[in-house]
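**Q** sequence? don't have it. structure:
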């Protein structure tokens, strides 16, 4: 299977605060996603929006 290279990743509403987690779950998913793609492919551009900041 051919490995696809993602060139741009958009993370919308990262860390949005809702329900009982108060945004901690979303922030953890965002941080893990950024860490994964920056460690594995240095050509990937990641844009993050966060409505809380």
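**A** All right, it came through fine. This is a predicted model, so every value here is computed, not measured.
**Q** from here on, contacts and neighbour counts on C-alpha atoms
**A** Fine.
**Q** compute the number of surrounding residues for residue 36.
**A** Residue 36 has 11 neighbours, counted by other Cα atoms under 10 Å.
**Q** so which strand or helix has it?
**A** helix 24-40 (DSSP states H and E).
**Q** tell me which residues in that helix are buried?
**A** Judged by neighbour count using 16 or more other Cα atoms under 10 Å, the buried positions of helix 24-40 are 25-27, 30, 34, 37.
**Q** second structure follows, compare the two:
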């Protein structure tokens, strides 16, 4: 993971923690969007990790 990715992830997590997890309005919608981006980053990193493990086995 590059340093830029780590900083961006930390900032996204900080923003997500400041926004409400329930309710309505733009703050809630934006918080959900930020949390979805974090979830997608986690999923992509997990997939890359599995891909690298499969490549090592071959």
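**A** Good, I have the coordinates. Remember, predicted model here, so these are calculated numbers, not experimental data.
**Q** give me the TM-score for this pair.
**A** Overlay of the two chains. TM-score (TM-score structural alignment, normalised by the length of the first structure): 0.48; 38 aligned residues with a Cα RMSD of 3.0 Å.
**Q** buried sites along the helix or strand where residue 29 of the second structure lies?
**A** Using DSSP H and E, residue 29 of the second structure sits within helix 26-57. For helix 26-57 of the second structure, the neighbour count (16+ other Cα under 10 Å) marks 27-29, 31-32, 34-35, 38 as buried.
**Q** just list what it packs against, helices and strands only.
**A** helix 3-18 (3 or more Cα pairs under 8 Å, 6 or more residues apart in numbering; DSSP states H and E).
**Q** which residues touch the helix it packs on?
**A** Helix 3-18 of the second structure has contacts (Cα atoms under 8 Å, 6 or more residues apart in numbering) with 31-32, 34-35, 38.
**Q** out of the buried residues of helix 24-40 of the first structure, which is nearest to residue 8 of the first structure?
**A** Distances from residue 8 of the first structure to the buried residues of helix 24-40 of the first structure, taken as Cα to Cα, are shortest for residue 37 (10.1 Å).
**Q** distance check, the closest one against residue 24 of the first structure.
**A** 20 Å (Cα to Cα, to the nearest Å).
**Q** with residue 36 of the first structure instead?
**A** Distance from residue 36 of the first structure to residue 24 of the first structure, counting by Cα to Cα: 18 Å.
**Q** now do residue 33 of the first structure
**A** As judged by Cα to Cα, residue 33 of the first structure and residue 24 of the first structure stand 14 Å apart.
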